[in-house]
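Trainee: here's a sequence, model it:
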Amino acid sequence: MLNGFPRGRTAIVGAATFGVGKTPGHEAMDLAALASLRALAEAGLTPGDVDALFIAQPQDTLATLSFAEYLGIEPKVTSNNRSGGSAFLLHLEHAALALDAGLADVALIAYGSNQATASGKLVQTSRPSNWEAPYKPLRPISSYALAAARHMHRYGTTKRQLAEVAVAARRWAQLNPEAVAREPLDLDSVVNARLVSDPLGVRDCCLVTDGAAAVVMVRAERAPDHAARPVYLLGAASAVTHADIAAMPDLTVTGAAQSGGRAFAQAGVGPADIDVLQLYDAFTINPILFLEDLGFCAKGEGGPFVEGGRIGPGGSLPVNTSGGGLSYCHPGMFGLFTVVESVRQLRGDAGARQVAGAKLALAHGNGGVLSSQATAIFGTAETR
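Mentor: Predicted coordinates:
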């Protein structure tokens, strides 16, 4: 156990999605269940084999109870930690600890949302604080716009550099047949798009879709019995810095600076070793902040770092190879999709978007308004 974490002693043996885009006639729990059945089938398992259940549904505060009932199971370990989009990477961290301790044998982490067909817009699950409400912010975009504006003011980051993030995501999405937005997108179209909350325009914002994802974890010694190419969890860490954006200690520094450092220490690797990154890109400012805070470039250099297609197909650092929340899907919370894409890349199952020779992947989740950060590092058998 390295730095308190069971490095490489648990593995993902099933990872699946379902209903990405729009799925009329399905409730959120239906979608989560169908993704879970796919992930379990990949591992040669059934719902009855699951004895640890992790799920966070925005509209269901007792999701572990209702989902266990839906699947017809009686798990020994449950959690519905609700930290926003980072929740599912927290679940990874906690599932690894529970499995390694022998508290359970098969952990299922699941999420589903029918947000697009149910409401057609982003569903709010929290309200502005008494200190922010008088200013009538657009939640959550106004909070991210504040972070973007501060980064631009302090470091000279430009709207065109933000646009580089959106264009790179779209180019990856064009290689992903499951992606929702695959039409061409250029820098000018992003920069000149309708303004939503200054300085962020509509193309700086994530999609609103339906969709579900699920992963299945077991202890490493059991992994070869369930998957030809298990993906091992080498490190996982998290950090919370605030709730409301008005209380964020520094609008240009996120908790990823803490979670990333701990995850790298657990995994025994550094940024230069990572082959592919999946970063929670609810807004274009996010990957710029996370690239800096995770150590892929210095603070303030995120804007220049992403220029010239560096993080897109053919670039030197593959980021959000599925198309991310900006172009692949964003069903309310995107965290678990970063994990599924990491697994697909390390298994070599990503098709036209496959990063050749990928052995180490980093997934990063973001919750609230840059409030909760969670980082996970995965590896193939040879990196374990």
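
Trainee: going forward, measure contacts and count neighbours with C-alpha atoms only.
Mentor: Will do.

Trainee: what about the strands in this protein?
Mentor: Ranges of strands within the chain are 10-21, 52-55, 77-79, 107-113, 195-197, 200-201, 210-219, 231-240, 276-279, 360-367, 372-379, based on DSSP state E.

Trainee: ok, which of those strands comes nearest residue 343?
Mentor: Nearest of the strands of the chain to residue 343, taken as C-alpha to C-alpha: strand 231-240 at 6.2 Å.

Trainee: tell me the contacts of the residue nearest to residue 372 when sequence neighbours are not counted?
Mentor: Spatially, and ignoring its direct neighbours in sequence, residue 372 is nearest to residue 240 (4.5 Å; C-alpha to C-alpha, 6 or more residues apart in numbering). Residue 240 sits next to 255, 371-373 when contact means C-alpha atoms under 8 Å, 6 or more residues apart in numbering.

Trainee: what do you get for residue 372?
Mentor: Residue 372 makes contact with 83-84, 86, 238-242, 255, 366 under the criterion C-alpha under 8 Å, 6+ apart.

Trainee: wait, residue 304 touches residue 162, no?
Mentor: No - using C-alpha atoms under 8 Å, residue 304 makes no contact with residue 162, being 9.8 Å away.

Trainee: so between these two, which is more surrounded?
Mentor: Per other C-alpha atoms under 10 Å, whichever of residue 304 and residue 162 has more neighbours is residue 162, with 30 against 17.

Trainee: does residue 7 touch residue 237 like I think?
Mentor: No - Residue 7 is beyond contact range of residue 237, at 11.8 Å (criterion: C-alpha under 8 Å).

Trainee: please report the distance of the residue nearest the centre of the chain from residue 193.
Mentor: For the chain, residue 335 is the residue whose C-alpha lies nearest the centre (C-alpha atoms, centre = their mean; 2.7 Å). Shown here: residue 335 relative to residue 193, a distance of 26 Å by C-alpha to C-alpha, to the nearest Å.

Trainee: second input sequence below; structure requested for side-by-side comparison:
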Amino acid sequence: MATTDAFIVGLYEHPTRRADGLSRARLHADVAHGALADAGLTIHDVDGYFCAADAPGVGALSMAEHLGLSNVRYADSTETGGSSYLFHVQHAIDAIRAGRCNVALITMADNQLGDKRAFGLSGVDMLSAPDIRFASFPPAPLYAMVAARHMHEYGTTSEQLAWIKVAASHHAQHNPHALLRDIVTVEEVLASPLVADPLHRLDCCVMTDGGGALVIAREEIARSTGKPLVRIAGSGCAIGHANGGLIDLTRTAGVRSAADAFAEAGIERSDIKYASLYDSFTITVLVQIEDIGFCEKGTGGAFVADGNLISGVGRLPFNTDGGGLCSNHPGNRGGMTKLLEAARQARGSAHPAVQVPNCDLALAHGTGGVIAGHHGSSTIILERI
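Mentor: Model prediction:
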């Protein structure tokens, strides 16, 4: 048992979905100041800083100067795509427990739409990777390949996948910042154009600008803020890849990251009241539900059907902000927004229409890269105490 606990004390999500006229550096500064204001802290309290390749310049070096972070003694620029920020949470916990820092700031922001750049992963040169078989393809066909394999092996249907989008849309209607706020039906998802068979357009996430930030602190600082105490009870990180072709397309490294997180937290899957799940595509959600252990492999289709992911209706409320399928997926990096909504649920500060009652245990799970090839998976469990 760790002798020092770490708590989420501040959070902020940028309201923009298209950042015309706003630089990436400005967006990082906006979310940093927003999260620190939420925590009742200042730039001068921060002694640990975490960012990924979406931060412009030389990672933490450039951003520390831009933000005016004068007391940083621990920095981390780990890059694992959209899951980077969940990796950062685990690293921040380790740094706080080791006495390397007391207040950790994690920022994420991007402006690809507003800046009219090619849409990819900012700061990452995918084409220089040693194996570009997966980097050189658009993501939809790769996820379609996963969906087709899951359907072939387990009988999963397009109707079942569509229920994931339906659930997200039921939640997005209550989020004033969501890009897509209209409720959709299973029939509307199936009627939308095919992007890569069997995935339809409404099976795919939105593309936006924006970002968010988290502040994590040791316990005595957390108690002094007056905010609800949200402890990081468990964490796990793992990397998966194609392994020279010896890959099971229906499984991700989330099997390992989730096992570590639940072992550290000392709880069961059935104890989780809410889950933020990476939703680049509907199939991403279904595979994660199975890999995390909410149901057996191959039964995810039945698990997500008939509104089972809708808050107040189903057994596992998910992505109550609308998620990447409806609300926000800045820079193709959805991990930060998953952490933010999980923290809001654990605090009890999600929208009243979707707030899960007595949400004392919430989970956030991120998958960066592509699950048909190289990817990083991370699982974070939050506990309100």
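
Trainee: re earlier: the residue nearest to residue 372 of structure 1 -> structure 2?
Mentor: Superposed on structure 2 with TM-score structural alignment, residue 240 of structure 1 falls opposite residue 239.

Trainee: circling back to that earlier point, could I get the contacts of residue 240 of structure 1 as TSV with distance to residue 40 of structure 1?
Mentor: Shown next, in TSV, are the contacts of residue 240 of structure 1 (distance: C-alpha to C-alpha, whole Å):
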residue	distance to residue 40 of structure 1
255	33
371	32
372	29
373	27
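
Trainee: out of those residues, who's the most crowded?
Mentor: residue 373 (31 neighbours).

Trainee: ok, residue 100 of structure 2 - contacts?
Mentor: Per C-alpha under 8 Å, 6+ apart, neighbours of residue 100 of structure 2: 73-74.

Trainee: who's in contact with stretch 290-299 of structure 1?
Mentor: 253-257, 260-261, 271-272, 279, 300-302, 305.

Trainee: and of those residues, the nearest to residue 94 of structure 1?
Mentor: Comparing the contacts of stretch 290-299 of structure 1 against residue 94 of structure 1 with C-alpha to C-alpha places residue 260 closest, at 16.5 Å.

Trainee: excluding covalently adjacent residues, which one is nearest to the closest one?
Mentor: residue 294 (5.2 Å).

Trainee: one more: residue 149 of structure 1?
Mentor: In space, residue 149 of structure 1 is closest to residue 199, 6.4 Å off (C-alpha to C-alpha, 6+ apart).

Trainee: from what I can see the residue nearest to the centre of structure 1 touches residue 91, true?
Mentor: No - applying C-alpha under 8 Å as the test, residue 335 of structure 1 and residue 91 come out as separate, 10.5 Å apart.

Trainee: need the strands of structure 1 in a markdown table with distance to residue 286 of structure 1, can you?
Mentor: Putting these into a markdown table (distance: least, C-alpha to C-alpha, whole Å) gives the following:
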| stretch | distance to residue 286 of structure 1 |
| --- | --- |
| strand 10-21 | 22 |
| strand 52-55 | 24 |
| strand 77-79 | 27 |
| strand 107-113 | 22 |
| strand 195-197 | 15 |
| strand 200-201 | 12 |
| strand 210-219 | 21 |
| strand 231-240 | 16 |
| strand 276-279 | 8 |
| strand 360-367 | 9 |
| strand 372-379 | 11 |
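
Trainee: mind checking which of those is nearest residue 174 of structure 1?
Mentor: strand 10-21 (14.8 Å).

Trainee: can you pull the contacts of the nearest residue to residue 139 of structure 2 once chain neighbours are set aside?
Mentor: Excluding the flanking residues, the one nearest residue 139 of structure 2 by C-alpha to C-alpha, 6+ apart is residue 370, at 7.1 Å. Contact analysis of residue 370 of structure 2 by C-alpha under 8 Å, 6+ apart lists 134, 139, 142-143.

Trainee: which of those are still contacts in structure 1?
Mentor: Of the contacts of residue 370 of structure 2, the contacts whose aligned counterparts also meet in structure 1 (both residues aligned by TM-score structural alignment, their matches' C-alpha atoms under 8 Å) are 139, 142-143.

Trainee: can you tell me which of those has the most neighbours?
Mentor: Result: residue 143 is most packed of these (other C-alpha under 10 Å), 26 neighbours.

Trainee: contacts only, for that one.
Mentor: Neighbour list for residue 143 of structure 2: 281, 283-284, 370-372 [criterion: C-alpha under 8 Å, 6+ apart].

Trainee: and stretch 17-36 of structure 1, which stretch of structure 2?
Mentor: Aligning stretch 17-36 of structure 1 against structure 2 (TM-score structural alignment) gives residues 13-32.

Trainee: what is the neighbour count of the residue lying closest to residue 125 of structure 1 once chain neighbours are set aside?
Mentor: Excluding the flanking residues, the one nearest residue 125 of structure 1 by C-alpha to C-alpha, 6+ apart is residue 58, at 6.6 Å. Residues within reach of residue 58 of structure 1, counting by other C-alpha under 10 Å, total 21.
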